[in-house]
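Asker: okay, structure incoming, though there's no sequence with it:
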């Protein structure tokens, strides 16, 4: 058992993920399902947020009620497919700050190449949730988190839809302080670096580009 990785086995998550895996699921349904699963992943990744008591008045009486303490979260989307998870996260966390990291995977080396980076200036003071549907080789996720740490981020979690054992190994080695939350740990990577059984290219299926 890997203590750094949490696999969400909730029946609703698994049911919706099965629908997403099907090659017959059209783009509009794929997009909706990813948004719905992302909301449930947001619930899991935020379950240990610190809270404080504030005095409020209900229609009946005055009470000390719990509220999230500290600065608001920051959700970082690894472009482009990360935006599919970002949308669902923001449904549940509308006040979160947002950042974007643009990476693409070199088809020959499978190594990440950065082309865009924009995050909040006070990222060092926030809990950072990095989102990307697929943790395949792990190289892009590890590179994104390295860049965030260079900008001062210290409390980081990584959320993905699917993870391959190879990607988990790379992430754990590069960032042993970063928990991974995923809807499924799949079997392996194929020779092209795709997760098996997987669901294909998440970005292409999300945006209908193939």
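Answerer: Perfect, I can see it now. Quick caveat, the model's predicted, so the values are computed rather than measured.
Asker: use CA for all of it now, contacts and neighbours both
Answerer: Fine.
Asker: burial of residue 169, as a residue count?
Answerer: Residues lying near residue 169 (other CA atoms under 10 Å) number 15.
Asker: out of everything not next to it in sequence, what's closest to it?
Answerer: Spatial nearest neighbour of residue 169, excluding adjacent residues (CA to CA, 6 or more residues apart in numbering): residue 138 at 7.9 Å.
Asker: structure two is appended below for comparative analysis:
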């Protein structure tokens, strides 16, 4: 799977280990996720388009590159994807934000959409989809399929953890979409949760369980 980028930077791996601990507080979990998302943003934005602008240094005028942040949209798969937003936006503050609302049917494990809102002019934008967990792959596949209907210039998918089953399924469905993840765990349990994993990311981010 050449389109899968496993980000193994020691700082990311260290912070992820702290997040996995079951006794990590809600505030600590949320803070660590924000820090990791900033570090992952560095890798995800490595090939972002730039444009030259005219500036003046203390010595002379020059043309210098800047990221075209207004052409970037972070797409959060609600609700856990929102935990990635603050860190990403701190790195690319000019980006727009879109949301895809999905929930996983507990019986079929299939994704059911309940909300979809994107900025205008998606055909001119680079989309970066955010969801901490790529488990069965169903929600990620559904979100990207829906997003493709808006015809963005490019799509990248970012997650904190991935299960091999979901990763293979996503790549098969969307071979043109690069995946960036901090960890590829052992697999899924009978309930479709990543193991060893870190539990339900949404519950741990928002303190709802």
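Answerer: Structure's in. What do you need? Not measured: the values here are computed from a predicted model.
Asker: quick one: the helices in structure 2?
Answerer: When secondary structure is read from DSSP state H, structure 2 shows helices at 10-20, 26-44, 82-91, 138-148, 164-173, 201-206.
Asker: what residues does the first one touch?
Answerer: For helix 10-20 of structure 2, contacts defined as CA atoms under 8 Å, 6 or more residues apart in numbering pick out 24, 28-29, 32-33, 36, 39-40, 182, 197-199.
Asker: name the nearest of these relative to residue 61 of structure 2.
Answerer: For the contacts of helix 10-20 of structure 2, the closest approach to residue 61 of structure 2 (CA to CA) belongs to residue 39, at 32.2 Å.
Asker: what's near enough to touch residue 184 of structure 1?
Answerer: Applying CA under 8 Å, 6+ apart, we find residue 184 of structure 1 in contact with 7-9, 161-163.
Asker: tell me how far the residue nearest to residue 209 of structure 2 when sequence neighbours are not counted lies from residue 170 of structure 2.
Answerer: Leaving aside its chain neighbours, residue 209 of structure 2 sits nearest to residue 203 (5.4 Å; criterion: CA to CA, 6+ apart). Residue 203 of structure 2 sits 24 Å away from residue 170 of structure 2, going by CA to CA, to the nearest Å.
Asker: quick one: which of the two has more around it?
Answerer: Between residue 203 of structure 2 and residue 170, residue 170 has the larger neighbour count (other CA under 10 Å), namely 24 against 13.
Asker: correct me, but the residue nearest to residue 209 of structure 2 touches residue 83?
Answerer: No. Between residue 203 of structure 2 and residue 83 there is no contact under CA atoms under 8 Å: 10.9 Å.
Asker: so how far is residue 89 of structure 2 from the residue nearest the centre of structure 2?
Answerer: With distances taken as CA atoms, centre = their mean, the residue of structure 2 nearest its centroid is residue 130 (2.4 Å). Per CA to CA, residue 130 of structure 2 is found 12 Å from residue 89 of structure 2.
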